[in-house]
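my questions are about this predicted structure, shown below with the sequence.
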Amino acid sequence: MNYSPPELRTVNVTRYVTPLREGGSMPAIAEADDEFLYVLKFRGAGQGVKALIAEIIGGEIARVLGFKIPEIVFANLDEAFGRTEPDEEIQDLLKASVGQNLALHYLSGAITYDPTVTQVDSNLASRIVWLDCLLTNMDRTARNTNMLMWHKELWLIDHGASLYFHHSMQNWKEAAVKPFAMIKDHVLLPYATELDEVDPIFKNILTDDVIDRIVNLIPQDWLKDYPEDQPEERRNIYSEFLKSRISNSEIFIKEAQHARASLI
């Protein structure tokens, strides 16, 4: 497969519209100089650039696998925003996030996916469960589905809690081949009956070259926040973690199938 990742556009934030307080990292709706609205994710939030790195990797892997994903852009934040914001907590967040942040195109009018309202077929459910096992994404539960219905299509959002191995990277090789126990809480797991069929298709798409190209989207500056490694060493760890996890996908598939069997 000849995959070229998107050249992520860069926009400049022109207006802070409103915080999204349901998110733990307090993202916001903001307007940019291209006159579009975005969900802005801040590098100065609790998880720092690691959540933004997970968002890029998770979102672009999902995109290449054929899922609907809002456009991801880099978003520059001017220091003037922190000076004019009356809310002290938001002011501190804005001041800590001056410079390059990440944003996702705001899907105006989208509604949160509700499994009691919208049925997802077994193939789509299996594809999403496989993706979240790969990414170790803990945030696709009934409490917080991180899926939206927009124009009658299912869109995946918010992969910032993925790749949680990178909060303690010393044992990344062991983490890469671990099953993902939290898949038992996945909102679509009961419908994911085609994991064995999805697996070879997705492994064929996610070649080493594709993974490297996606990981190369991470700005060099964001990798400098890791004092124990050189930036390119850290970039290589992300690539090798994902490649190892993909080549050992039978481990997380068996865990998901076992968890599903215990539900039904």
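Done, it's in. Residues are numbered from 1 along each chain as shown.

only C-alpha atoms for contact and neighbour calcs from this point on.
Noted.

span of stretch 35-55 from start to end?
23 Å (CA to CA, to the nearest Å).

name the surrounding residues that touch it.
Residues from elsewhere that reach stretch 35-55 (CA atoms under 8 Å, 6 or more residues apart in numbering): 25-32, 75, 93-97, 100-106, 158-163, 166-167, 218, 222, 225.

can you check stretch 63-79 too?
Contacts of stretch 63-79 (CA under 8 Å, 6+ apart): 3, 8-13, 32, 40, 56, 59, 62, 94-95, 97-107, 154-157, 202, 205.

any buried residues in that stretch, and which?
63-65, 67-78 (16 or more other CA atoms under 10 Å).

any of the contacts of stretch 35-55 buried? List them.
Buried, going by 16+ other CA under 10 Å: 25-32, 75, 93-97, 100-106, 158-163, 166, 218, 222, out of those.

still on that earlier bit, now the two most distant members of the buried residues of stretch 63-79.
Leu65 and Asp78 (34.5 Å; CA to CA).

re the thing from before, out of the contacts of stretch 35-55, list just those in helices.
93-95, 222 (DSSP state H).

can you lay out those residues as CSV showing distance to Pro115?
Formatted as CSV, the ones in helices among the contacts of stretch 35-55 follow (distance: CA to CA, whole Å):
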residue, distance to Pro115
Leu93, 34
Leu94, 35
Lys95, 39
Trp222, 36
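
buried set for the longest strand along the chain?
The single longest strand within the chain, with elements called by DSSP state E, is strand 10-19. Buried residues in strand 10-19, counted by 16+ other CA under 10 Å: 10-14, 16.

likewise stretch 139-154?
139-141, 144-150, 154.

farthest-apart pair in the buried residues of strand 10-19, please.
Thr10 and Tyr16 (16.7 Å).

in which helix or strand does Lys243 reside?
helix 231-247 (DSSP states H and E).

so which bits of the helix or strand that comes right after that helix are buried?
Per DSSP H and E, the first helix or strand lying C-terminal to helix 231-247 is helix 249-263. By 16+ other CA under 10 Å, the buried positions in helix 249-263 come out as 249-253, 255-257, 259-260.

cool, stretch 109-119 as well?
For stretch 109-119, by 16+ other CA under 10 Å, it's 110, 113.

how long is it end to end?
End to end - CA to CA - stretch 109-119 spans 20 Å.

put this next to the previous one:
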Amino acid sequence: MNDLQLRTVNVTRYVTPLREGGSMPAIAEADDNFLYVLKFRGAGQGTRALIAELIGGEIARILGLRVPELVFANLDEAFGRTEPDEEIQDLLKASVGLNLALHYLSGAITFDPTVTTVDAKLASQIVWLDCFLTNMDRTCRNTNMLIWHKELWLIDHGASLYFHHSWQNWQEQAVKPFFLVKDHVLLPWATELESVHEEFTKILTPEKIKAVIDIIPDDWLEGETNFETKEDHRKAYIYFLTERLSHVDVFLKEAQHAREILI
């Protein structure tokens, strides 16, 4: 039985856009009176970015890493009609229904590797996670990590699982090394990859992977021409991640090799 679930909130107020990258996320308030960083289904990469965000965030949480709470954020059809910015209004209109939001960490600051040192185990855990998820977006240029109450939090996994933007040779991608690990901002500190590897492969079971995939909303899986049914689409994510889990030695060796070259 799948006991993994996300809360659903209703967006009540658009606060301010976060003009970072092409997805135009925003800070918004919901009917539980909390602020969230709202990721829109109507943005450039559509629901695929939301699926990657959901899978990446919840797998990171299963592995014990700090990720702001993820919630489904419902956007009403009437929301945004009074928005004066035409570009934002179009985005809101295209995002009616379920979106994804992360709890807003008020006062958090962007992680800067020249200011904050990350201990070897945590660095190794995050490098392992990003190799598993094929997350290309944890570099010096864009760390996608925050310091909040003196602790490191992971945000923005929307660039993970990049194979699903075309689904080309996706079965082969599941068992390939993650060559972009060479650009990972935490790779220099990741000296405990072997022990983290042993720990994480015991925690992250195929059953837990399936539990994450099962909470993807059905309507996020619509319009994908590579699969006959939504269930086939869902099974493809499960296959990719479980197959990757059974070939983790491949990306572990690549990460270790990249680190040897780096140092």
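Arrived safely. None of the values given here were measured: they were computed from a predicted structure.

hmm, back to that, contacts for the helix holding Lys243 of structure 1, please.
134, 172-173, 176-177, 203, 206, 208, 211-212, 215-216, 218, 220, 223-224, 226.

among these, name the ones in helices.
134, 172-173, 176, 203, 208, 211-212, 215, 220, 223.

could you export those as a markdown table, including distance to Glu89 of structure 1 and neighbour count?
Output for these, formatted as a markdown table (distance: CA to CA, whole Å; neighbours: other CA atoms under 10 Å):
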| residue | distance to Glu89 of structure 1 | neighbour count |
| --- | --- | --- |
| Leu134 | 35 | 25 |
| Trp172 | 34 | 17 |
| Lys173 | 38 | 15 |
| Ala176 | 36 | 24 |
| Lys203 | 43 | 15 |
| Asp208 | 42 | 16 |
| Ile211 | 37 | 21 |
| Asp212 | 37 | 18 |
| Val215 | 32 | 24 |
| Gln220 | 28 | 12 |
| Leu223 | 26 | 19 |
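
which one of the residues you listed sits closest to Pro115 of structure 1?
Leu134 (22.3 Å).

now for that closest one: what does it line up with in structure 2?
In structure 2, the residue equivalent to Leu134 of structure 1 is Phe132, according to TM-score structural alignment.

got it, and Ala30 of structure 1?
Match for Ala30 of structure 1 (TM-score structural alignment): Ala28.

now do the strands in the stretch 1-150 of structure 1.
Assigned by DSSP state E, counting those that start in this stretch, the stretch 1-150 of structure 1 shows strands spanning 10-19, 28-32, 37-41, 72-77, 99-105, 111-112, 147-150.

output those strands in CSV, with distance to Ala51 of structure 1 appended to each entry.
Output for the strands of the stretch 1-150 of structure 1, formatted as CSV (distance: least, CA to CA, whole Å):
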stretch, distance to Ala51 of structure 1
strand 10-19, 17
strand 28-32, 15
strand 37-41, 9
strand 72-77, 14
strand 99-105, 10
strand 111-112, 21
strand 147-150, 18
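
and of these, who's closest to Thr118 of structure 1?
strand 147-150 (8.9 Å).

mean shift of that closest one relative to structure 2?
Aligned to structure 2 and superposed, strand 147-150 of structure 1 gives a mean residue distance of 0.5 Å (mean CA distance after the TM-score superposition for structure 1).

what does that strand contact?
107, 109-113, 140, 154-157.

how does it look with 7 Å?
The contact list for strand 147-150 of structure 1, computed with CA atoms under 7 Å, 6 or more residues apart in numbering, reads 110-113, 154-157.

turn the residues you listed into TSV, including distance to Arg127 of structure 1.
Below are those laid out as TSV (distance: CA to CA, whole Å):
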residue	distance to Arg127 of structure 1
Ala110	22
Ile111	21
Thr112	19
Tyr113	16
Leu154	13
Trp155	13
Leu156	12
Ile157	15
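
and Phe251 of structure 2, what is it in contact with?
131, 177-178.

same thing but 8 Å
131-132, 176-178.

do the same with Leu223 of structure 1
230-232, 234-235.

could the residues you listed be laid out in TSV, adding neighbour count?
As requested, these are arranged in TSV below (neighbours: other CA atoms under 10 Å):
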residue	neighbour count
Gln230	12
Pro231	18
Glu232	13
Arg234	17
Arg235	19
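
ok, those vs Thr118 of structure 1, which is closest?
Looking across the contacts of Leu223 of structure 1 and measuring by CA to CA, the closest to Thr118 of structure 1 is Arg235, at 38.4 Å.

do you know how far that closest one is from Asn216 of structure 1?
In terms of CA to CA, Arg235 of structure 1 sits 7 Å off from Asn216 of structure 1.

in structure 2, what stretch matches stretch 104-117 of structure 1?
Residue span in structure 2 matched to stretch 104-117 of structure 1, by TM-score structural alignment: 102-115.

please apply the same query to stretch 218-227 of structure 1.
By TM-score structural alignment, stretch 218-227 of structure 1 lines up with residues 216-225 in structure 2.

check the offset of that stretch from the chain's centre.
17 Å (CA atoms, centre = their mean, to the nearest Å).

go on, stretch 201-209 of structure 1?
18 Å.

pull out the buried positions in that stretch.
Residues of stretch 201-209 of structure 1 classed as buried by neighbour count (16+ other CA under 10 Å): 202, 205-209.

list just the nearest of those residues to Arg127 of structure 1.
For those, the nearest to Arg127 of structure 1 is Phe202 (8.4 Å; CA to CA).

what residues are up against the closest one?
Phe202 of structure 1 neighbours (CA under 8 Å, 6+ apart): Leu65.

what's the spacing between the equivalent of it over in structure 2 and Trp128 of structure 2?
Counting by TM-score structural alignment, Phe202 of structure 1 lines up with Phe200 in structure 2. Taking CA to CA as the measure, Phe200 of structure 2 falls 9 Å from Trp128 of structure 2.

Gly82 of structure 1 contacts Glu88, doesn't it?
No - judged on CA atoms under 8 Å, Gly82 of structure 1 makes no contact with Glu88 at a distance of 9.1 Å.

more neighbours: which of the two?
A count of neighbours by other CA atoms under 10 Å puts Gly82 above the other of Gly82 of structure 1 and Glu88, at 20 against 10.

trace that one over to structure 2, please.
Alignment note: Gly82 of structure 1 maps to Gly80 in structure 2; criterion TM-score structural alignment.

ok, that match touching Ala94?
No - Gly80 of structure 2 is beyond contact range of Ala94, at 10.8 Å (criterion: CA under 8 Å).

for Gln230 of structure 1, give me its contacts.
223-224.

how much space between it and Glu240 of structure 1?
Gln230 of structure 1 is 15 Å from Glu240 of structure 1, by CA to CA.
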